[in-house]
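Engineer: This is a predicted model, with the sequence first.
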Amino acid sequence: MEFRIISLPPFKAASSGIDKEFDFSSNGILGKFDKYFSEIKLSERDSFIPRDFLFFDEEGQGMVWWWALTEDMDDGNNEVVDFEGGYYITYVYKDGDEETNGKLYNRALEYIKNSDILELDIHKNHYAMGHIITPPEIIEAQGWAQMETFIPVKLKGDSII
C-alpha cells in the first residue's frame, strides 16, 4: 500500500488566517507567516514531528497555514486555534508535482471509499493538509522537497470528536 494511516494528537496552533490571494511573497499573509515560524529555533525535543500544516479552508475559500505550538512557544501575535487531532491517510510526492499529487489524492479517496473501516472526516478546521518533510539543507542541496499530504479519516460510525 502506498498510504500510511497515522494519528495526529490535538494541539494549539498559531494560524496565518485565511489568505484568498494564495500569496507566499514576503508581503503576503502566507509569506509573513512562513517568516514567523521559520525564525523559531526548535529544541531537539520539538524538531522531530511536523509542526506546520498548510490547507485550503473550504468555508473561508482560502489557504491557511498552521504552526503547532508548544506551551513555551511564542505565537507571534497570530490567532491561536485548537486542532482536535485525528486519523489521517498520508502519502508523499515531489513538491510542485501536481499531476502526481492529483493521482495519489484520487487513489487515496478511492481507497477510503472502498474501505470497510474508514470514511472521510472533513469538517471545519479538519481538511486535507500538506507538510514539507524534507529538511531545509537537503532541499538546498538537491533543489527540491517532498510534500506529505494528510487526508482526514475516521472509523466508520464514529461521530465528530
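Structural biologist: Received the coordinates, thanks.

Engineer: Could you use CA atoms for every contact and neighbour count after this?
Structural biologist: Fine.

Engineer: where's the residue in the chain sticking out farthest from the centre, which helix or strand?
Structural biologist: Residue farthest from the centre of the chain, counting by CA atoms, centre = their mean, is D116 at 25.6 Å. Using DSSP states H and E, D116 sits in no helix or strand.

Engineer: Just list the residues touching it, thanks.
Structural biologist: Counting by CA atoms under 8 Å, 6 or more residues apart in numbering, D116 makes contact with K156.

Engineer: One more to weigh against that first structure:
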Amino acid sequence: MEFRIISLPPFKAASSGVDKEFNFSLNGILGKFDKYFSAIKLSDRDSFMPRDFLFFDEEKQGMVWWWALSEDMDNDGNEVVDFEGGYYITYVYKDGNEEANGKLYKQTLEYIKNSDILELDIRQNHYAMGHIITPSEIIKAQGWAQMETFIPVKLKANIN
C-alpha cells in the first residue's frame, strides 16, 4: 500500500453542519456549502493546501463539510468550528471507486493495528475525512478526480 503520514495544523473552519440526508443537490445542505466555498477566490498564500474536508460525523450520524478559513475569509453565516489538528495517514483513489476505497481503508486500519508507534485517534470532530486533490480544470479535461482520504492517528502513549 502507498500512503503517507502527515500533520494537519490547527485551524478554524466554516462548517456545513450535519447533513443526515447526504444531499449534494443545489438546494441541499452540502450542495449549498459547496457553492459557498467554491465561490471563494483564494490568494496565492491560501491556495497551496487542502481547505475543504468532508467527513461522516459518527456521533450525529451525518455528513459534514468543512472549509479551512484564514483570517480574512468570510464564513458567510456558516458555523465556525475549531479543528485541533493532528496526524493523519492518507491514501489516494479515483473518486467514486468505493471498492478501491474500501480495500485501501481496510489495509490502512490493518497497518495501524500492527504499528508499534501509531494508533487510531478517532474522537469528536476528528474522524476519517476526504478531500478532492485534482484541480477543477484537470477534472473537467479528464472527466474524473482523485480523492485523498485522511485517517486520524496518534503516537501510542508509550512512545516518547
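Structural biologist: Noted; the coordinates are in hand. Keep in mind it's a predicted model, so treat the numbers as computed, not measured.

Engineer: Show me what counts as buried in the longest helix anywhere in the second structure.
Structural biologist: Using DSSP state H to define each element, the second structure has its longest helix at helix 98-114. Judged by neighbour count (16 or more other CA atoms under 10 Å), helix 98-114 of the second structure contains these buried residues: N101, L104, Y105, T108, I112.

Engineer: again, but for stretch 73-83 of the first structure
Structural biologist: Applying 16+ other CA under 10 Å to stretch 73-83 of the first structure flags D75, N78, V80, V81, F83 as buried.

Engineer: Please apply the same query to stretch 125-145 of the second structure.
Structural biologist: Residues N125, H126, Y127, A128, M129, G130, H131, I132, I133, A145 are the ones in stretch 125-145 of the second structure that count as buried (16+ other CA under 10 Å).

Engineer: can you pull the contacts of the most centrally placed residue in the first structure?
Structural biologist: Centroid-nearest residue in the first structure, with CA atoms, centre = their mean: F53, separated by 2.8 Å. Contacts for F53 of the first structure (CA under 8 Å, 6+ apart) come out as W65, W66, W67, M129, G130, H131.

Engineer: about what we covered before: among the buried residues of stretch 73-83 of the first structure, which one sits closest to I89 of the first structure?
Structural biologist: Proximity of those to I89 of the first structure (CA to CA) peaks at F83, which lies at 17.0 Å.

Engineer: hmm, back to that, which one in the second structure is aligned with the residue nearest to the centre of the first structure?
Structural biologist: Using TM-score structural alignment, the partner of F53 of the first structure in the second structure is F53.

Engineer: Let me know the helix or strand that its match is in.
Structural biologist: Using DSSP H and E, the element containing F53 of the second structure is strand 52-57.

Engineer: how about whatever helix or strand comes next after that strand: buried residues?
Structural biologist: The helix or strand immediately downstream of strand 52-57 of the second structure is strand 62-68, counting by DSSP H and E. Buried residues in strand 62-68 of the second structure, defined by neighbour count with 16+ other CA under 10 Å: M63, V64, W65, W66, W67, A68.

Engineer: and what of stretch 145-159 of the second structure?
Structural biologist: Here stretch 145-159 of the second structure shows A145, Q146, M147, E148, T149, F150, I151, P152, V153, K154 as buried, counting by 16+ other CA under 10 Å.

Engineer: From the chain's centroid, how far away is that stretch?
Structural biologist: 11 Å (CA atoms, centre = their mean, to the nearest Å).

Engineer: likewise stretch 65-75 of the first structure?
Structural biologist: Taking mean C-alpha positions (CA atoms, centre = their mean), stretch 65-75 of the first structure and its chain are 14 Å apart.

Engineer: One more: stretch 142-161 of the first structure?
Structural biologist: So, by CA atoms, centre = their mean, the centroid of stretch 142-161 of the first structure is 8 Å from its chain's centroid.
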